[in-house]
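>>> For reference, the sequence and a predicted model appear below.
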Amino acid sequence: MSNRIIHSPELRLRLTQLGYDDKLSKKEFIEKVKRIYLEETGNKLEADIKVYTSKEARVGEQSGYDGIAIYLDAKENKKDEVYVVSQGSTDIKDWDYNIKAMFVGKEYSQAKATNKFVLAAQHHFKLNNNEDSTPVIGLSHSLAHDNNTTAHLMYNTFDEIYSVNGAQTNYYQLFFANAKFANAVRSHFSLSLSENDYFTIYDIDPNKLRQFAENYYKDKAKNIHQIISKDDPLYAASTARGFFTLGNVEMVDTNPDYPGLRSLVEDIPDEVMKEFQELAIQYTTASNQGGVNAAMQEILGVNMDVVNKIDDNMPKTYMTDQAGIDEMIRQLDKKVPGLLKRVKTITSNSNLIFSRLEDAGYISNQQKQLIVKEFTKIETELEGIQETLSRWVDVRDTGNFFGFHSNTKNKATF
């Protein structure tokens, strides 16, 4: 909007980038804001500037959310604004969140933290948070767009959102995060109010659910503004089930010599994406309850504590923890075949997927062959686990512990 203090796309983009610089002191950060304004407009920024970080507010310590609030008070013009720059993916915690939140839709703690930080910043700057209060503008890139937009859709956190190359909003995530939206989905698609919603929501036709979500949030979408490069990987990923794009979108072709990745992702069959998603759901649910080891046990049936004991001394472990090994064997026998079937669905399409990348000029034939080979190795490792499982059954039935130890020295490992 032209009547804003930070009124141009260039100013907003540079403030967004500045929000990632955690090494600056507050004084240095404020000087940078002034310099950016002068460089972009040719005028001095006639406003008092204050900054406040999510770390100061003790927000995001558990979720991994990071953000900075910039308060501009142009007293002479009787105008003030708050800009909240939420950071995108910067570390492993963020990428773990990406899987759980945007691909699965079962995590939304960073979106909640975004709203909590905005409220904390308003309190810190001694501002009201009613309809006539100082406008709050969200600036974002990557994961931060999902956080800012989801917070806005759930809590009316922002007056305006401006993003560049953002991770798009996810209707599965909103189903679990926003009770009003969930009730509307249940009513429209005739879902029951049972725990089975957790599974049945993923069985709804993705295109129908996307269209419903876009219509449901169309009014709030008017305050969302995006600049998206056709070559950005997140734009390509946004064609997958779960994602939907809201707001006023300006598309930019930053590399006209390449067709962009989106058309390539669109060629991936939905059933393949669903297989990925179901694996991610298992990982998310289990790891939230007990970390990576719990996820391994849920997906593979492997109790890592028992595996570590077996690696140290198989005969002793079986003698002292027979019940643990027997239970793990039962779980492996139950889970590995289904997992292998799911992985084969993915690997059987890998050549198609990466051939399209090769045809578009993104990877060479040699790179394609290497990638397909690595995907195939995953399948081979699982088949090795099945073979190891068979040997474990023989050990349990025959008691030939020493034969197992010597014969499986170079077999698949966990």
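Thanks, I have the structure now.

>>> switch to C-alpha atoms for all contacts and neighbour counts from now on
OK.

>>> how about the strands in the stretch 1-150 of the chain?
Taking DSSP state E, counting those that start in this stretch, the strands of the stretch 1-150 of the chain run over residues 48-53, 67-74, 79-86, 136-142.

>>> this is the comparison structure:
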Amino acid sequence: MANSEILHSKLIKARVAELEYKQLTVENIRRIYIEETGKEPPGSITIYHSDELPKHVKDYDSGFDGTVIHFMDLEAGINQSYTITRGSEMGENNGNGPPSDWLYNTFGIFGGKAQNQLQDARHFEKHVSNEINSAADKEVNNIIRQGKHIDPETLTKYGIGHSLGGNLIQTIQILDQPFENVLAINDAPPSIYQLAGLDLKFRHAIFSKFNIRNRRLDDIYEINPNKLKGFAEEYYHAQGQSIHHLTIKEEILYSVIGFRGFLDLGSREVLTTYPQTDGIAKYMNRVSDENLYIIQQFVAKHAPAYEKSGFDGLNRSMFGIDQKFFTLIDDIKQDWKKIFEPPKWKRGAVPMTIGVIGFGSFTVDMPFAYPVKEFPSDFFSNQQEFISRALEIKAKLQDLTEVLPSLLALVGEISEDLLKIIQVHVEEMLGSIQRMIEAIGSAALDVGKNLVKGSFTNNLSQHENILTVIDLAVTIEQEGSNIQNSYQAIIDDTNDFVGEFGDAAHAHGMEHVVNSLNQVEGRRYEGSDLIRYKNATDGRTIEVNLSSAVRIYQLGLDKCMEKEEALTSWRRLYYTEYVDDLEFRKQRVMNAIHQMEANPRNYSHLLPVSSSDVKVTKINVHEFIRPLDPMFQDSFEGMYHYLREEIEKAKAMISRVRKSIEELYEEDQSISKLFELR
């Protein structure tokens, strides 16, 4: 075991990788290992989650998610780790946040510009490796202190990744070579353009090979993509030898491997799971490189803004709109309201000379009040900034209108049916964009003249222009919302796109991969659960969710144990508060009686007379202490034994469920170990 992989099969790796999307815990890893091997996993298991460790990118969450699983038993020569990088998710924070993963797919992989998720993944892998090595060093010292001899075992690392995670894990391997081998499952291919930005030697090799004299990174996009692909795959051939791809032929990412800039490194196992279709590669092969180039240039242009400032920065770069712009609109509206507020009154005083007959004249300060209208200090500068930002939005939207036709053309090349689905939404989006451009142009023409002349300063007569600014803000907000709704409608409608594209999306998922790898008759998988089935003598198919049955069995035993502990505590409390307390009180009374009988003289003061001639020489106490009511004790004992029997019945019923499953699949000895899993 020391020299072989613990997660030795593709099926085990795929099932554990699927847990990354759900609940990757030590208990679930052990369960899956026992289900697949019939044995306990070796060594202790430690899990490191990326959200528990510091991020490399500090300004915002890049969207990277991953886990490292570490198996360690140094005395047995086991020191292995598995880095699992998660695939694309629709949104961060359980789907409520921005779609960081899909933005990285676009800007980082296809565009070749953004590097934030990859940098976070590399930082995470190195950070956890240092943590593991420190833990191993401490364990070695503990073993030596016990007087044992040990040869320190070097950490052996493996990588697993699905979808976007498959891209990240193999790109780390290409750049850093930290893993013994890598399994990339239905992966997004690595990108030449991204690697050129990350690997300085590779970039210079491209410059030399294709005679790029000014050595600008953006010039690489102009190189013939097929020639560039051939050169890059030869350049990274050695690094790719440790990368193995597990691919469902019909899945969606496999169909884009021929797109410009994508590499195919290492070995590949392709599984055909929908024999009735050839997959969607035949559609994707229709896409022209010309349209891909236009879109790639567009996303490459805006990738730096996304990498620097995340989703908000991308909005500013692509549309000219960000959160600061909406704050500016709010400030202008609030300042406009303040103009119509009543003026503030200030108090002053004017010296006045007063003459009084017979007393001469003297000067006094006569108080008075006067209204003062105060303009918000940033009122006029905010309007000027707003117009400037509006013109920026106009320019960005005009750029976008030049790209959308290429995007529509690309969709049309893939599928006319798909084009029909999204075309109406794109036209609505273009209508909103055009209305916004026209509104900005008209408002800027009206207001800009006054701003340039400086006639705006403290001049309330320009209120019509001020209202124009506010109206434009409302238009931008409304049309911007319409654009966002159109974009969301495209996502919603294409989610329902059926046929071979629906098969491709389903084939991409980990559950489909796991079931495709399963070669054992009589079992399949639903999520991370193992389903066992067999044919009964009457022809019916009996199915058992074995993973669920084990969870129910263990949960049932845990509940029974909790009840037993509660019942034991209840009985202990009964004896403490009633039986033992009664005996304690009786003993105190008896001790007092014995004390009186042994020392009668000490109790003379209790006599009704106070004569000194009267002496107490003997005290004899006739005691009678009533015991606990037998019915009280019988009632308690009856309840106790009834509850005890109910617990035993529950345990027996749970055990019968386990026994019936074991008997049903008696040929599989690993089932008993599953029920004993703790």
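Nice, I can see it. Please read these numbers as outputs of a predicted model, since none were measured by experiment.

>>> what's the TM-score here?
The TM-score (TM-score structural alignment, normalised by the length of structure 1) is 0.81; 394 aligned residues with a Cα RMSD of 3.5 Å.

>>> closest to residue 159 of structure 1 out of the strands of the stretch 1-150 of structure 1?
Taking Cα to Cα, strand 136-142 is the member of these nearest to residue 159 of structure 1, at 5.5 Å.

>>> Compute the number of surrounding residues for residue 327 of structure 1.
Residue 327 of structure 1 has 14 neighbours, counted by other Cα atoms under 10 Å.

>>> Can you find the partner of it in structure 2?
With TM-score structural alignment as the criterion, residue 327 of structure 1 lines up with residue 388 in structure 2.

>>> residue contacts, that match?
With contact set as Cα atoms under 8 Å, 6 or more residues apart in numbering, residue 388 of structure 2 has no partners.

>>> returning to what we had before: could you say which of the strands of the stretch 1-150 of structure 1 is packed most deeply?
Highest mean neighbour count among these (mean count of other Cα atoms under 10 Å): strand 136-142, with a mean of 26.

>>> That one corresponds to what range in structure 2?
The aligned range for strand 136-142 of structure 1 in structure 2 is 157-163, by TM-score structural alignment.

>>> Equivalent analysis for stretch 94-111 of structure 1, please.
Counting by TM-score structural alignment, stretch 94-111 of structure 1 corresponds to residues 101-118.

>>> Give me the distance between the two termini of the matching stretch.
Stretch 101-118 of structure 2 stretches 11 Å from its first residue to its last (Cα to Cα, to the nearest Å).

>>> From the chain's centroid, how far away is it?
Put simply, stretch 101-118 of structure 2 sits 17 Å off its chain's centre (Cα atoms, centre = their mean, to the nearest Å).

>>> now do stretch 469-486 of structure 2
Per Cα atoms, centre = their mean, the displacement of stretch 469-486 of structure 2 from the mean C-alpha position of its chain is 31 Å.

>>> try stretch 225-241 of structure 1
Taking Cα atoms, centre = their mean, one finds stretch 225-241 of structure 1 lying 14 Å from the centre of the chain it belongs to.

>>> and if you look at stretch 355-375 of structure 2?
72 Å.

>>> quick one on the thing from earlier: closest to residue 99 of structure 1 out of the strands of the stretch 1-150 of structure 1?
Proximity to residue 99 of structure 1, assessed across these by Cα to Cα, is greatest for strand 136-142 (13.6 Å).

>>> Could you quantify the relative orientation of the closest one and strand 79-86 as an angle?
Here strand 136-142 of structure 1 points in a direction 30 degrees away from that of strand 79-86 (axes from the mean of the first three to the mean of the last three Cα atoms, to 10 degrees).
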